[in-house]
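Colleague: Predicted model, plus sequence, below.
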Amino acid sequence: MDIAPITTARLLLHPLTVDEARRVVEGVPGPEDRWAEGYPGPGDVRGVGSFLGGVAERGDPGVYRPYEIRRRADGVTIGGIGFHGPPGEDGVVTVGYGLVPGARRQGYASEALRGLIARAREAGATAVRGDADLDNVPSHHVMEAAGMAYEGEDERVRNHRLVFAPPA
């Protein structure tokens, strides 16, 4: 399946193929991969591993897949972002993201999340949700900067959501 990348001002969100996802899980870049130090991180490996399991069980999820976050300036992969799977019956899709330490606090995560949210809206999702550990204040700020509102929390995580207005 050919999925178009998502382009933002400074980033290219590259949709992972199954072969690329396998390399991420194995932690072994191919000759065409340009990974920043620290990529893939444990969260990338877990998310991409779940994607591979979903493909094996249910087939290709189309746009609802993991994406590498690449800087447009040099093509280096500085993190990952993506959907935890296709939307549920209510149309809500869950997102996750992470950056290598050297790319944090530069607005990349919020920029990437805004691009992913636009993709979800275009693909017909009704809302996007995400969560972060209670002490992960930078991630709370990322979601808020991308337009997601605080929705509540439990003893472990703080939840955010952005509901798309129905078409007029």
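Modeller: Arrived safely. Residues are numbered from 1 along each chain as shown.

Colleague: drop to CA atoms for contacts and neighbour counts, all remaining ones
Modeller: Fine.

Colleague: Which positions within the longest helix along the chain qualify as buried?
Modeller: Identified as the longest helix of the chain according to DSSP state H is helix 42-58. For helix 42-58, the neighbour count (16 or more other CA atoms under 10 Å) marks 43-45, 47-52, 54 as buried.

Colleague: what's the answer for stretch 53-73, then?
Modeller: In stretch 53-73, residues buried by neighbour count (16+ other CA under 10 Å) are 54, 60-61, 63-71.

Colleague: Stretch 97-117 too?
Modeller: 97-100, 103, 108-117.

Colleague: Inside helices: which ones of those?
Modeller: Per DSSP H, the buried residues of stretch 97-117 map to helices at 108-117.

Colleague: Name the nearest of those relative to Ala9.
Modeller: Ala9 lies nearest to Glu111 out of those, by CA to CA, at 8.1 Å.

Colleague: list the contacts for that closest one?
Modeller: 8, 11, 146 (CA atoms under 8 Å, 6 or more residues apart in numbering).

Colleague: In helices, which of these fall?
Modeller: Counting by DSSP H, those contribute nothing to helices.

Colleague: one step back: I'd like the ones in helices among the buried residues of stretch 97-117 laid out as TSV, including distance to Val142.
Modeller: Below are these laid out as TSV (distance: CA to CA, whole Å):
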residue	distance to Val142
Tyr108	9
Ala109	6
Ser110	5
Glu111	9
Ala112	10
Leu113	8
Arg114	10
Gly115	13
Leu116	13
Ile117	12
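
Colleague: Put this next to the first one:
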Amino acid sequence: MRTWGGEQVEQAVADAVALLRTATDRDWDGVRAGRLEWSCRRTAEHIAGDLIAYAGQLAGRAQNAYVPFEITLDEGTGNTDVLDVIETTGALLAAAVRTTPREVRAFHPYPFRGANREGFAAMGVAEVLLHTHDIATGLHLAYEPPAELCEDVLTRLFPHVRPGSAPWPTLLWATGRGDLPGRPPVTEWRWSNPPAIPADRLTLEGVTPAAARDLSAGGDGGFTWAEGGPYEGTRDAAGMTVKAYEAGAHRPEWGMFVLVRREDGCAVGGMGFHGVPDEEGRAEVGYDLAVSARGHGYATEALRALSGWALARDDVRLLVATVDRVNLPSQRVVTRAGFAAVREGEEEIFYELRP
């Protein structure tokens, strides 16, 4: 999977600044930015503030809150100077993304209180694209960013949004800035970074639709895999995630997780749910490991962590797992994780775990 982050931040900033430099002689203070309550000038300053804030979160490895600082422009700063600040803060975010290890997560409130370097890059790009649109609308400038960049943002920050026929109108609709045929107007929205669930030796990292698409097509999904991985079950699960995303039915907390070993950052397997809990609060789990990672207790450890996380929620009352009768290692995994066999078929054994 291609590296995503610093280059895309730089591209978004360069395109935005190039457009806005054509209108620096206009009154940005007296014009509203699109549908926002802010002026065009206030919106431009907000872009710079977000870029430096995201860079600060990554550089400082903030874990529990935003680092308490903000950018303040000198008195008399003109429109051209504001664009210089946007270029500078964009460069700082790009540098922070490039120098932050892949496994590092820093605080962001929506919705799982953390994001990795790719998430902060995607949020920075989204801020630039959307608020440049707002400013351009207020100043009557034509603006449409590259479709690939918009699609990248959607597949990383809007996993719950069904893709549309074109990425840019879909992103505008998803953020309350436009209309799409057959879809109701959006009045409230938030993007979504993937969840991460800690275990003793592992971290269960949520898989974005972008990563799932790469995995299902034979790629690595952006992970460094242990020998023999990803195994076929992980690729199959990634394909299920892609189908759910394309249908608008994907919910990241009920999707797929990659099991990442903390000691070396290697991915050793995949685990997750077959979909959202049903009306009775029932959710089904599945998993597999890379061949070289088997026999070390990773699956049991991860399943305990995932089960504990799920059963602590109000919308889950029962977890189930289906294991082939001939798969004795997998039967031992679910049993050690606390599941009990409740029924046997000709080829499968059915297990349950309740709170």
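Modeller: On my side now, so go ahead. Owing to the predicted nature of the structure, the values given are computational and were not obtained by experimental measurement.

Colleague: The longest helix of the first structure aligns to what range in the second structure?
Modeller: Across the second structure, the stretch matching helix 42-58 of the first structure (TM-score structural alignment) is residues 232-248.

Colleague: Please state the offset of that stretch from the chain centre?
Modeller: Offset of stretch 232-248 of the second structure from its chain centre (CA atoms, centre = their mean, to the nearest Å): 15 Å.

Colleague: okay but Pro66 of the first structure is in contact with Ile81, surely?
Modeller: Yes - counting by CA atoms under 8 Å, Pro66 of the first structure touches Ile81, with 5.8 Å between them.

Colleague: At which residues are the helices of the first structure located?
Modeller: Under DSSP H, the first structure gives helices at 18-26, 42-58, 108-122, 137-145.

Colleague: which strands and helices sit next to the second one?
Modeller: What that stands for is helix 42-58 of the first structure. Contacts defined by 3 or more CA pairs under 8 Å, 6 or more residues apart in numbering; DSSP states H and E place helix 42-58 of the first structure against helix 18-26, strand 66-71, strand 92-99.

Colleague: now those as CSV including distance to Arg156 of the first structure?
Modeller: Listed next are these as CSV, based on distance: least, CA to CA, whole Å:
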stretch, distance to Arg156 of the first structure
helix 18-26, 26
strand 66-71, 24
strand 92-99, 16
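
Colleague: To Glu153 of the first structure, which of these lies closest?
Modeller: strand 92-99 (15.6 Å).

Colleague: Give me the distance from the closest one to the chain's centre.
Modeller: On the basis of CA atoms, centre = their mean, strand 92-99 of the first structure sits 4 Å off its chain's mean C-alpha point.

Colleague: which parts of stretch 81-89 of the first structure are buried?
Modeller: Within stretch 81-89 of the first structure, the residues scored as buried using 16+ other CA under 10 Å are 81-87.

Colleague: Tell me the residues of the second structure aligned with it.
Modeller: With TM-score structural alignment applied, stretch 81-89 of the first structure matches the range 271-279 in the second structure.

Colleague: try stretch 139-149 of the first structure
Modeller: On the second structure, the counterpart of stretch 139-149 of the first structure by TM-score structural alignment is residues 330-340.

Colleague: Show me what the matching stretch is in contact with.
Modeller: 299-301, 303-304, 321, 323, 351-353.

Colleague: Let me know the closest of those residues to Ala283 of the second structure.
Modeller: Ala321 (8.8 Å).

Colleague: residues contacting that closest one?
Modeller: Per CA under 8 Å, 6+ apart, neighbours of Ala321 of the second structure: 284-286, 334, 350-352.

Colleague: so which of these persist in the first structure?
Modeller: Mapped onto the first structure and checked by both residues aligned by TM-score structural alignment, their matches' CA atoms under 8 Å, the contacts of Ala321 of the second structure keep the contacts 284-286, 334, 350-352.

Colleague: In this structure Phe51 of the first structure contacts Arg65, no?
Modeller: Yes - counting by CA under 8 Å, Arg65 is a contact partner of Phe51 of the first structure at 6.7 Å.

Colleague: Identify the contacts common to these two.
Modeller: Applying CA under 8 Å, 6+ apart, one finds that Phe51 of the first structure and Arg65 are jointly contacted by 84-85.

Colleague: which residues sit against the longest helix of the first structure?
Modeller: The contact list for helix 42-58 of the first structure, computed with CA under 8 Å, 6+ apart, reads 18, 21-22, 24-25, 60-61, 65-66, 79-80, 84-85, 97-98.

Colleague: go with 6 Å
Modeller: With contacts defined as CA atoms under 6 Å, 6 or more residues apart in numbering, helix 42-58 of the first structure is touched by 21, 25.

Colleague: what does Met123 of the second structure align to in the first structure?
Modeller: Alignment note (TM-score structural alignment): Met123 of the second structure has no counterpart in the first structure.

Colleague: Just list what the helix or strand containing Met123 of the second structure packs against, helices and strands only.
Modeller: Secondary structure from DSSP states H and E places Met123 of the second structure in helix 117-139. The helices and strands touching helix 117-139 of the second structure, judged by 3 or more CA pairs under 6 Å, 6 or more residues apart in numbering; DSSP states H and E, number zero.

Colleague: repeat that for 7 Å
Modeller: helix 6-20, helix 40-60, helix 147-157 (3 or more CA pairs under 7 Å, 6 or more residues apart in numbering; DSSP states H and E).

Colleague: Can you check which part of the first structure the first one sits on?
Modeller: Counting by TM-score structural alignment, helix 6-20 of the second structure falls onto no part of the first structure.

Colleague: How about the residue nearest to the spatial centre of the first structure, nearest residue that isn't a chain neighbour?
Modeller: The C-alpha lying nearest the average C-alpha coordinate of the first structure belongs to Ile81 (CA atoms, centre = their mean; 2.0 Å). Nearest residue to Ile81 of the first structure, sequence neighbours excluded (CA to CA, 6 or more residues apart in numbering): Tyr97, at 4.0 Å.

Colleague: same check, this time on Phe223 of the second structure
Modeller: Nearest one to Phe223 of the second structure, counting by CA to CA, 6+ apart, is Ala267 at 6.3 Å.

Colleague: ok, so what distance separates that neighbour from Ala238 of the second structure?
Modeller: Counting by CA to CA, to the nearest Å, the gap from Ala267 of the second structure to Ala238 of the second structure is 14 Å.

Colleague: Thank you, goodbye.
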